[in-house]
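Student: this one's structure only:
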């Protein structure tokens, strides 16, 4: 028998990580994450799970981010009772990360069903509940880094520090004579809190993430990064409005708090107050405090209890922040797709004196990416919002290795006897990383899998594809028609107003209706031919 891999997510996209390994009668998953980004991509979360839960033996989880763990509650809801193997820190984080994801699913379903533009549509159902999420978190089984364990008959695994977030790990797998390494998400060198990524050498196959495969960041020290943040805070205070920072609740928020506390203690940002408006981030911060002795760069200080930091949990208190000026407001989600950040954007994007500061990766099709790419108007919860605020970016807070660091990590894992498989990246990132990996002869074979593909992973030989992927998903990877619709809808009234003659405006509207009608007639014609 040969070890086989079926890719269920994070292939030519950066979310939905889920890889199924089969050895004989045993099957395990490496990660089981939610898709995030465009509405078309998120719709995949509502499809039936693409694997048989009844025959699933175990899940090995790299880290607690929702794009790697967020489908786990669907497993528990469907009756899965097996183990979810992970580090102690990841198990701790899952308790509230998954519960929060369940609450968000329930809230988002209720909110969408209340929207006027969905009147008459079928009710929108959450993909799982908070109760499902709590049940999934209880399945966590802790294993130490570097310690062998057997998640299923025929499989041996070890976890290695990935340097990405608290508890993150790369996963080493031995099965059917094949030695495989799954990178998971890799952190950059010299990242705050964590040691650099590490793993053994000499594998048959390596699956490596490619998030920043097409770019190398300017190398900055933590001190230099703080200088960049200081400059943005002071500039925002000079403008007079709020500084709104969309930040991932886990890791990114805590890194920012470390730097803000350090700057404030040194008197470099005046009396700036930061409000952490994310109950999830606040709970994640308690986990960082729990493992404080294991964290680097804190100098033994409780940086999270600094007097300049206030933690907001109450909804009413959160809403009051929209009446303020001069505040630093940090809220999740990092790509602006859900959570309290959306109402802060709703109130601050139209303000010329406010600043929106992005400090993390914005996936193609996400609201954060649309804003960062320079949109003049955006849609938030079905409402048009004009973008007048200053939009800024610091890319030095990334929790992902950049191009040079990815190539160095791959080279250190060598020699690779079979294939290097590149996943967890958008098409352009993967294409460039593949080109460079080929030019450096990092593996005899390079593979870029698609969602739905199955590959045999024989020992010492290149991977062999045995099942093609879902070509129907290609349009969903990146911007989709709903992104285009939101862009059109937010600019439509302005574009019509630019037509000075009223009769010409009516003619333009009639022409747009005629185009839509022509597609409806075409669809009805096709239906008739099939009956």
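Tutor: Looks like it arrived, so ask away. Bear in mind that the values here come from a model prediction, so they are computed numbers and not experimental data.
Student: from now on I want contacts and neighbour counts done on CA atoms only, so please keep to that.
Tutor: Noted.
Student: give me the distance between the closest residue to residue 221 other than its chain neighbours and residue 222.
Tutor: Nearest residue to residue 221 in three dimensions, chain neighbours excluded: residue 190, at 7.6 Å (C-alpha to C-alpha, 6 or more residues apart in numbering). Taking C-alpha to C-alpha, to the nearest Å as the measure, residue 190 and residue 222 are separated by 8 Å.
Student: also residue 354?
Tutor: In terms of C-alpha to C-alpha, residue 354 sits 26 Å off from residue 222.
Student: which one of these two has more residues nearby?
Tutor: Ranked by neighbour count (other C-alpha atoms under 10 Å), residue 354 and residue 222 place residue 354 first, with 26 against 16.
Student: now do the contacts for the nearest residue to the more buried one once chain neighbours are set aside.
Tutor: Nearest residue to residue 354, sequence neighbours excluded (C-alpha to C-alpha, 6+ apart): residue 241, at 4.2 Å. Residue 241 is in contact with 325-327, 351-355, counting by C-alpha atoms under 8 Å, 6 or more residues apart in numbering.
Student: residue 422 is in what secondary structure piece?
Tutor: strand 416-423 (DSSP states H and E).
Student: tell me how far that strand lies from the chain's centre.
Tutor: Offset of strand 416-423 from its chain centre (C-alpha atoms, centre = their mean, to the nearest Å): 23 Å.
Student: which residues touch it?
Tutor: Counting by C-alpha under 8 Å, 6+ apart, residues outside strand 416-423 touching it are 10-14, 202-210, 430, 434, 442-449, 458-463.
Student: which SSE is immediately downstream of that strand?
Tutor: helix 427-439.
Student: how far does whichever helix or strand comes after that next one sit from its chain's centre?
Tutor: Beyond helix 427-439 on the C-terminal side, the first helix or strand identified by DSSP H and E is strand 445-447. In terms of C-alpha atoms, centre = their mean, the centre of strand 445-447 is found 25 Å from the chain centre.
Student: kindly report the same for stretch 277-288.
Tutor: Computed by C-alpha atoms, centre = their mean, the chain-centroid distance of stretch 277-288 equals 17 Å.
Student: another one to put next to it:
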């Protein structure tokens, strides 16, 4: 029995690893590579394995860097089951259909250029039909339920507390009378995050594949974050500007709406027009409300009292592009939550174009920004940025609100890993290279565990 590491090793995105046992192969995640254009071009390359030889896929959660190449896997011959949480199956349909539409649009644009240059045309990475075929292969498995998915392979999901339906993966592997347990963290959420439960504790494993997105830093305390948000809203109100919030459609958008609803009076939000300008986030919010059994104690009490999740009374959903364009005529008093979360596409691009050079406006960065994205340039305080082919000076006030991240920081990761009573080997993935090295050394120093940073294609025998 062995693990071979692929994606999220040489880079942070594109989560993908293989577990081999009894002549069978189980794929852990199958995500898109995100970031610079040359990195995203890797998504078109052949898989480093035969998709037809994969017996089953285990999907930790719906985010595109974990699920986004699944339709391509199916397009290239995979026909086995995809095990995931039922909520992830629902969210994946929304995310993957959006991914397919964006890819078809980008491919059409690229082919117009290629036609003029008399170069060969390219096909989209996958179609919406491929997405439907992928969703049809998904089998829902709820938290805490053990299931034998292949001979000698037993699977159980635990709540990762990252987004709705996000799961840590427990695999019991039996071969020739030996049993080994592998745990894959997926993406670990912060403790005490609104709406969702804290990450589940797992006591034993022989090997743990652990993410390290924020393995070298600490987020702000929750109370500090709430005070910071209140201060930003107050400043923007005084300066008569708009507030732009690039937000991931699943997780971050719902958390922001929850906080805006809970603190609407305290933060003076009744004076604002609040827009959720993302059809995908609107649909994801509907799915969130369909799974009340996954809410933590506070969210459950609020839902019972008001029969829905709290949200601002002056919130407007803008599904259509014509409604989105109308927002750009608003010069002050608008809070605009829109995708994409890394500012590398979506409607937030157009709002940034109209507001980024206005000193009275504010931009709230609420999540991880991959290298090469517009969001990363903003975080790094670039003086000018390119948006839709034009150059703009960055005059708006920029705020990185780390306390809203859906990812655990170093302290949260350590808290979760301290739950193991055994001493598993830690394989550190899903982080920038220097962060993975830092976190690996940190685990060896703080917990006395063996920890290593696997290379792409590295094979570990259990």
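Tutor: Yep, it's here. Just so it is clear, the model here is predicted, and its values are computed rather than measured.
Student: care to give me the TM-score?
Tutor: With the length set by TM-score structural alignment, normalised by the length of the second structure, the two chains reach a TM-score of 0.93; 451 aligned residues with a C-alpha RMSD of 2.0 Å.
Student: just the ones of the contacts of strand 416-423 of the first structure in strands?
Tutor: 203-209, 445-447 (DSSP state E).
Student: got a winner among the residues you listed for most neighbours?
Tutor: Among these, residue 205 has the most neighbours (other C-alpha under 10 Å), with 31 neighbours.
Student: that one -> the second structure?
Tutor: Alignment note (TM-score structural alignment): residue 205 of the first structure maps to residue 207 of the second structure.
Student: who's in contact with that match?
Tutor: Residue 207 of the second structure touches 181-183, 424-427, counting by C-alpha under 8 Å, 6+ apart.
Student: I'd like the residues you listed laid out as CSV, including distance to residue 338 of the second structure.
Tutor: Listed next are the contacts of residue 207 of the second structure as CSV, based on distance: C-alpha to C-alpha, whole Å:
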residue, distance to residue 338 of the second structure
181, 41
182, 37
183, 34
424, 41
425, 40
426, 36
427, 35
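Student: now the helix or strand where residue 289 of the first structure lies: how far from the chain's centre is it?
Tutor: Using DSSP H and E, residue 289 of the first structure maps to helix 279-290. Relative to the centre of its chain, helix 279-290 of the first structure is centred 19 Å away, using C-alpha atoms, centre = their mean.
Student: show me what it is packed up against.
Tutor: When contacts are defined as 3 or more C-alpha pairs under 8 Å, 6 or more residues apart in numbering; DSSP states H and E, helix 279-290 of the first structure packs onto helix 88-114, helix 252-265.
Student: tell me what angle the last one forms with helix 279-290.
Tutor: The one in question is helix 252-265 of the first structure. 70 degrees (axes from the mean of the first three to the mean of the last three C-alpha atoms, to 10 degrees).
Student: compared with the second structure, how much does the following helix or strand past helix 252-265 of the first structure deviate?
Tutor: Where DSSP H and E defines the elements, the next helix or strand beyond helix 252-265 of the first structure is strand 274-277. For strand 274-277 of the first structure, the mean deviation from the second structure after alignment is 0.8 Å (mean C-alpha distance after the TM-score superposition for the first structure).
Student: what residues does strand 274-277 of the first structure touch?
Tutor: Contacts of strand 274-277 of the first structure (C-alpha under 8 Å, 6+ apart): 282, 308-313, 318, 327-332, 340.
Student: farthest pair in those?
Tutor: Checked with C-alpha to C-alpha, the contacts of strand 274-277 of the first structure reach their widest spread between 308 and 340, with 20.7 Å between them.
Student: more crowded one of those two?
Tutor: Shown here are residue 308 of the first structure and residue 340; by other C-alpha under 10 Å, residue 340 has more neighbours (20 against 16).
Student: the more buried one against residue 331, yeah?
Tutor: Yes - using C-alpha atoms under 8 Å, residue 340 of the first structure is in contact with residue 331, at 6.1 Å.
Student: what lines up with residue 336 of the first structure in the second structure?
Tutor: Residue pairing (TM-score structural alignment): residue 336 of the first structure is matched to residue 343 of the second structure.
Student: make sure I have this right: that match is in a helix.
Tutor: No - read with DSSP: H, G, I helix; E, B strand; the rest coil, residue 343 of the second structure is coil and lies in no helix.
Student: quick one: the strands in the stretch 301-450 of the first structure, in order.
Tutor: Assigned by DSSP state E, counting those that start in this stretch, the strands in the stretch 301-450 of the first structure fall at 309-312, 328-331, 355-358, 377-380, 383-386, 390-393, 416-423, 445-447.
Student: reformat those strands as CSV; add distance to residue 134 of the first structure.
Tutor: What follows is these, written out as CSV (distance: least, C-alpha to C-alpha, whole Å):
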stretch, distance to residue 134 of the first structure
strand 309-312, 23
strand 328-331, 23
strand 355-358, 31
strand 377-380, 30
strand 383-386, 33
strand 390-393, 35
strand 416-423, 29
strand 445-447, 37
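Student: which of these sits most buried?
Tutor: Stretch with highest mean neighbour count among the strands of the stretch 301-450 of the first structure: strand 328-331 (a mean of 26; mean count of other C-alpha atoms under 10 Å).
Student: who does that one touch, helix- and strand-wise?
Tutor: Right, strand 328-331 of the first structure is packed against strand 243-246, strand 274-277 by 3+ C-alpha pairs under 8 Å, 6+ apart.
Student: contacting residues around the alignment partner in the second structure of residue 355 of the first structure?
Tutor: With TM-score structural alignment defining the correspondence, residue 355 of the first structure maps onto residue 362 in the second structure. Residue 362 of the second structure is in contact with 232, 236, 241-244, 396-399, counting by C-alpha under 8 Å, 6+ apart.
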